[in-house]
Every structure is written in C-alpha cells, then in structure tokens.
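> Turn this into a model:
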Amino acid sequence: MASKGTAVREKILELLQKNTDGYTSGEDLSQLFSISRAAVSKHVSVLRGQGHEIEAVTRKGYRLLRKAELLTEEVVRQGLNTRLFGQCGVHYLPSVGSTNLEAMQLAFSGAPEGTVVVADEQTGGRGRQGRIWHSPAGCGLYVSVVLRPDIAPNEAPIITLLTNVAAAEAVHEMTGILPVCKWPNDVLIDGCKVAGNLTEIFLSGDVVSHIISGAGINVRPLPKRLVADLRTAPCSLEETAGKSISRVELLQAYLVRYEYWYLLVKEQGFALLLTRWKELTDVVGKELTVEVRGETFQGTVTDVSTDGMLLLQSSDGVEHRLFSGDIL
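Alright, predicted model coming up:
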C-alpha cells in the first residue's frame, strides 16, 4: 500500500504530465492537497531525486520536462493503469543475471501473481534453447512477470503467444508502428527483431504452480560488437520510430496490454487472444521449414492450435504439431 506522501507525489506528477505545455502553480498544488508550499517544494524535490526533470519558475510554478527513466517501483506505479500487474510489487535491479531467475526465486518464496521484476541490464540474459539475449545497460526493457494461472500444463505454451501480443501492442502504442509477431516468441519490424520472450513453466505434481514470463524489448541500438553473432538482425524502437522512447512508459504500456489479455484469457479462454495473434502474424498459410532440436519439418502452416502449437502440414498430408522451433 502506497504511503500518503507517495500518493500525493503520484497525483502531483499526474497533474504535471497533463499540463506539460504550461506551468502548474505551487499555490494551486498547495490548496489542492491541503499542504504547505514548503511541502509542495519537498515533494517536487523527491520527484526530481527519482529522475524526473521538473522546471521551477518564480511566479509561474512547475513544469515537467521529462519523466524519469528510473524503473523503480514508485516511478513505474505513477500513472500505471492496471489492477494487478505491478500493483503487488515491482522489483527494480540496476543489474541482474536474469530477471526470469530473480522472478523465479520470488515465486518460490510466495510472490503473488502480477509481481514484476525489471532491470537496467542483464549479465546472463537468456532466450530459448539457452541462447544469449544481449541486455546491455540502458539499451532495452528487460522485464519478467510472475503468473499463477489456473490452466492445464498442456495449455501453458499459449502464454508465449500472449507475451508476444502484449509486446507487439506496446511497441505499436509507443511508436505508431505495427510490428509482426513471428512464431513462437519474436516481434519484428521490417524483418528485424525488436523483441523476444521466454516462458518458463513450473509444475507441482501434474498442475501448473506458476509461470515466469520474461520479455526483452530493444529500445536503443545495441553496440555493434554484440550484433554480429545474432541469428536475426536486431533493431530498436528509437531508430525505427526516429524519436526518444521512455522505458518507463514502455513498461507501463506493456503491463497494461499484458494484464488486458491475461485477464481476458482467464475469463473467456484463448479464442480472442489467438485471433489477435493471427492478426499480428503473417505465418498462417505460409510454406515453412522449421527446425526443432536438430530435426527439420517442411510444410504449410494451416493454423495455430488453442494451446499455442504451430500446425504444419507436410506435402504427404501429415500434420505436425510443433511446440517451439526455429523458422529457417
């Protein structure tokens, strides 16, 4: 539960965000919150300490120049329009081996659903099949969420597609560019990879105890030394959109879209999510070659099943249900 001081600062920041073209007077803030002008000044100082750039002009008041890039819980929750995701805990780490591993440890310790782990950099970021996800400081958004869905183990792979959709919609909201979802876990802009995700499923007996859903979104260009060994050429939001992108606002957009689809799936099942994923992908109907653990499958993609499997029909009429793999 946020303290009274935190709640006042959240409201002050919200008002400043709504009036970035003008100034909000300290007197107005003082009267609105029934606090002294000195208290207003102290709250503004705290907001500045969190990284928000706030201009103060005598006889005019305060104006927000740029929202903070610090991904701390207090900053992320300011203006976060969710009911669950991020509201029960945002664990910010300047540097971590892997946000998924950190979230896994929290989940095993009883962290509630919707707990978020976010970091400025990962020193051991992971993709599918043990691949490295390059996560240098300040270049991207690296985030994991604890989920505790009431679903069967065979349904759990659909979470990968859900994360795919949430990341794609957050990218669209921040840039105006509608990306493409590439099965099973990539988000592409003009054929270049801008985001990916890693879903890790944990069972208790024959039921799902929790799922860790991790995502990485490239906000700024990766250093050239990291690009050469990647299977798919990367791109970033700022270079494709041609403008500055706030990681805080991107994280908030991602959590809002994730929560929307996650709660919808809980209430109505997977059908609407799958329809949306298919709208964002160009894979259905294509002739593909897919490599799965060294074995190659060729055929036409006929559909994606309700449990997230790619349905690939070979030339001899055999249908292959693929849980994951690499499109060659």
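> rest of the way, CA atoms for contacts and neighbours
Fine.
> Buried ones in stretch 257-270, by neighbour count?
Across stretch 257-270, burial judged by 16 or more other Cα atoms under 10 Å covers 257-259, 261-262, 265, 270.
> Here is the second sequence; please produce its structure so I can put it next to the first one:
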Amino acid sequence: MKRDEILEILEQKMGSRVSGEQLSRSLGVSRTAVWKQIKALRELGYRIAGSPRTGYLLEGVPDLLYPREIRKGLGTRSFGQEIFHFRRVGSTNQVAFDLARRGYPEGTVVVAEEQTSGRGRWQRPWFSPPETGIWLSLILRPDMAPVKVPQLTLVAGAACARAIHGCLGFRPAIKWPNDLLYNGKKLCGILVEMEAAAEQVHFLVIGIGINVNQEESDFPPELRETAASLRMVTGSRVARVPLVRRILEVLEEDYRDFCSSGFTGVRERWLEYETTLGKAVQVRLGEKQFTGTAEDLDAEGNLLLRLKDGKLQKIISGELTLCRQVDN
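Below is the predicted model:
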C-alpha cells in the first residue's frame, strides 16, 4: 500500500523533510497522489508537517492500535502477524470467534479502540471506552482436550502480569484465576471462550481487557471503588502500542512453553504474582458457595481451599471474592 510506503520513507528520514517530488519518484506516482495519501494519513492521526511545496516531516504517530504500528518491531513467530483493527466494535471476542470459525490461523489478533458490548467472565459487561484501553482478542488452536483449557486462563494472566511489570516497572497482583489487580482494584480481565468436541479443542479465543489511560472520573460511579487503570497507578499516560507488542511476545513465549512442557512453568510464573493464597475467600459457582482460606494452587491449576471444618476443597472454576475475614 502506497500509504505504508510513504510512512516508511518518512520514518527513515525522521527529523528531516522529504519533498513531494522525492516521494513521487520513489513510489512511481504523481505528486497529487502523494498529497492525497498524506492527507489520509493525517486523518488517521499521524502528525505530518509540511506541504507539497515545502516537503513533509513526520512529527509523531498516533496512540492508536493500528496493525502496522503493532507489527513494527514485534518479536513473535505467529502472534499478531495478522491483525484486524476496528475503531468501534461490539466485542473483539465475538469478531475473533467468527474469524476462527472461518479458518483464520492461530495467532490472529483482533483489536478495537472501543467496544460497545464488551464482556468479562460470567457475561458481565466490560467498560471499554474509546482510545483508553487495550481491548484485544487472540485466536489459538491448541492440540488439547477441553479439560486443560482452564490452565490457559492462568497462562494468559501470568503473561499479562509479566508484560505489564516489564514495561511499566510495577507488579500487578493476580487474583485467581486471572484478574490483575493493584491495591485491590481491577486493572485487567481475561475471558477464554472455546469451540470444542468432547475430547478435542477446535479453537479458543483469549480476550484481554486492560484499563490503560482512564482517570478515575472516566469510570462510571459504580466502578470507581473497584476499577483502576495503568495511568492511575503510574501517574502518567501509558503508550498502548508497545504494551500490546510486549503482551503478544510474552504470551506467545508462555503459551509455547505450556504446549511443549506442560503446566509446571506456568504455575511457577503465576505464583510469582498471585495475591490469593493465604487469604480468606469466598468462591461461588452457580448455587454453590464455599468459604475458607485459599491454601495452594495444585499441579493442574485448581485452587485448594481449606474450609472452616478443616476439609480441603478443590475448586476447578468459580467466581472468587477476597474477604476481609472468615469467621472461625
């Protein structure tokens, strides 16, 4: 695409003006065609100074999740090599699910600047305002049985925690199985959905929602006591594109390790960031509710809960709440 070629030339000459004539000769198009592409790039948010008469200078790129910007410098083999970007979409998970059914390969990514029907676990709505967060879904095609899929939610949670820690220098805490918190407030939620037969996963979609640049006042009043953003933690705006790159890189590395070597390494990485063990918790699954102390994460990724009567309960899935106190 001529637009991408113009950007490549302007990036190579960053800090210097490039004449319209030079761009015209390099691309084999008219200067009028160059001007039209420059205008289109400006409309996309690229800060390009100049005119056909004075030449063009790239002054900055937008903090938007354009595929070209994500792939630039991306160190993955398959994750993010194909990216679908939307300004506005109902749910990135739904789009990715539809693409997976159409045969798109493992590693295909869907990102959006805004979701109008974003959802988290238990079908709860996920607040996804425009250009402030990372709303991303990833198609995977692991060779595994459905019973192993809950372990992948732990893979994703640990990978996102590691990526945020590496990029921003603070340690998010993981609430089992994969919510990322800071000072008890939620930064990131992860939703894994799959299509499978009884013994074999056909594909799954990992949906990742990260609150990045919201300020407290941006959240609806009902979320201000429970939600936080990376900006609220660091005190400054966070560039989203480098963080998306790093998430894809770490997640691919951890996913491939999990597929080849099993859950042991995932468990160790998850334990480095967990904030659940040793604490009083309540776990709700349907009509059942368990209250006790979170004691351990077993070798399969299940939570081991010590109940008030002393029995050890294995929790495979459920909605967990950290409690201030469990009565003895």
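> one step back: got the buried residues of stretch 257-270 of the first structure as a markdown table, with secondary structure and distance to residue 204 of the first structure columns?
Formatted as a markdown table, those follow (DSSP: H, G, I helix; E, B strand; the rest coil; distance: Cα to Cα, whole Å):
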| residue | secondary structure | distance to residue 204 of the first structure |
| --- | --- | --- |
| 257 | helix | 28 |
| 258 | helix | 25 |
| 259 | helix | 24 |
| 261 | helix | 25 |
| 262 | helix | 21 |
| 265 | helix | 22 |
| 270 | coil | 23 |
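> Residue 327 of the first structure: which of these is nearest?
Each of these was scored against residue 327 of the first structure by Cα to Cα, and residue 270 proved nearest at 23.8 Å.
> how far away is whichever residue in the second structure pairs up with the closest one from residue 132 of the second structure?
Alignment note: residue 270 of the first structure maps to residue 263 in the second structure; criterion TM-score structural alignment. Separation of residue 263 of the second structure from residue 132 of the second structure (Cα to Cα, to the nearest Å): 33 Å.
> what's the answer for residue 202 of the second structure, then?
Taking Cα to Cα, one finds residue 202 of the second structure at 33 Å from residue 132 of the second structure.
> what about those two, which has more around it?
residue 132 (24 against 18; other Cα atoms under 10 Å).
> Hmm, the more buried one is touching residue 210, no?
No - Residue 132 of the second structure is beyond contact range of residue 210, at 9.1 Å (criterion: Cα atoms under 8 Å).
> all helices of the stretch 101-250 of the first structure, in order?
With DSSP state H, counting those that start in this stretch applied, the stretch 101-250 of the first structure shows helices at 158-175, 237-241, 247-268, listed in chain order.
> Save those helices as TSV, and put in distance to residue 284 of the first structure too.
Output for the helices of the stretch 101-250 of the first structure, formatted as TSV (distance: least, Cα to Cα, whole Å):
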stretch	distance to residue 284 of the first structure
helix 158-175	14
helix 237-241	26
helix 247-268	21
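> To residue 279 of the first structure, which of those helices lies closest?
helix 158-175 (9.8 Å).
> which residues in the second structure does the closest one match up with?
With TM-score structural alignment as the criterion, helix 158-175 of the first structure aligns to 151-168.
> how close does that stretch sit to the first structure?
Averaged over the aligned pairs, stretch 151-168 of the second structure sits 1.9 Å from the first structure after superposition, using mean Cα distance after the TM-score superposition for the first structure.
> Now do the buried residues in that stretch.
By neighbour count on 16+ other Cα under 10 Å, the buried set for stretch 151-168 of the second structure is 151-164.
> what's the answer for stretch 241-261 of the first structure, then?
Buried residues in stretch 241-261 of the first structure (16+ other Cα under 10 Å): 245-259, 261.
> in terms of contact, does the match of residue 270 of the first structure touch residue 299 like I think?
Yes - under the criterion of Cα under 8 Å, residue 263 of the second structure makes contact with residue 299 at 7.1 Å.
> Break down the stretch 51-200 of the second structure into its strands, ranges please.
Ranges of strands within the stretch 51-200 of the second structure are 55-60, 83-86, 109-112, 133-140, 173-175, 179-182, 185-196, based on DSSP state E, counting those that start in this stretch.
> any chance of the ones you listed in CSV, plus distance to residue 11 of the second structure and mean neighbour count?
Converted to CSV, the strands of the stretch 51-200 of the second structure look like this (distance: least, Cα to Cα, whole Å; neighbours: other Cα atoms under 10 Å):
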stretch, distance to residue 11 of the second structure, mean neighbour count
strand 55-60, 7, 18
strand 83-86, 22, 18
strand 109-112, 24, 28
strand 133-140, 25, 26
strand 173-175, 38, 24
strand 179-182, 36, 24
strand 185-196, 33, 20
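> Residue 274 of the second structure: which of these is closest?
strand 173-175 (4.4 Å).
> What's the average distance for that closest one when superposed on the first structure?
Its aligned residues in the first structure lie a mean 0.8 Å from strand 173-175 of the second structure after superposition (mean Cα distance after the TM-score superposition for the first structure).
> Which residue, other than its chain neighbours, is closest to the aligned partner of residue 134 of the second structure in the first structure?
Taking TM-score structural alignment as the alignment basis, one finds that residue 134 of the second structure is matched in the first structure by residue 141. Take residue 141 of the first structure and drop its neighbours on the chain: the residue closest to it by Cα to Cα, 6 or more residues apart in numbering is residue 217, 5.2 Å away.
> Tell me how many other residues crowd the residue mapped onto that neighbour from the second structure.
Using TM-score structural alignment, the equivalent of residue 217 of the first structure in the second structure is residue 210. If you count neighbours by other Cα under 10 Å, residue 210 of the second structure ends up with 22.
> Can you tell me how far residue 210 of the second structure is from residue 275 of the second structure?
In this structure, residue 210 of the second structure and residue 275 of the second structure are 18 Å apart, going by Cα to Cα.
> what's the answer for residue 258 of the second structure, then?
Remark: distance between residue 258 of the second structure and residue 275 of the second structure (Cα to Cα) = 22 Å.
> Please name the nearest non-neighbouring residue to residue 48 of the second structure.
residue 58 (4.5 Å).
> next one: residue 48 of the first structure
Excluding the flanking residues, the one nearest residue 48 of the first structure by Cα to Cα, 6+ apart is residue 54, at 6.6 Å.
> what's the host helix or strand of that neighbour in contact with?
Residue 54 of the first structure belongs to strand 53-57 when assigned by DSSP states H and E. Applying Cα atoms under 8 Å, 6 or more residues apart in numbering, the contact partners of strand 53-57 of the first structure are 44, 48, 62-68.
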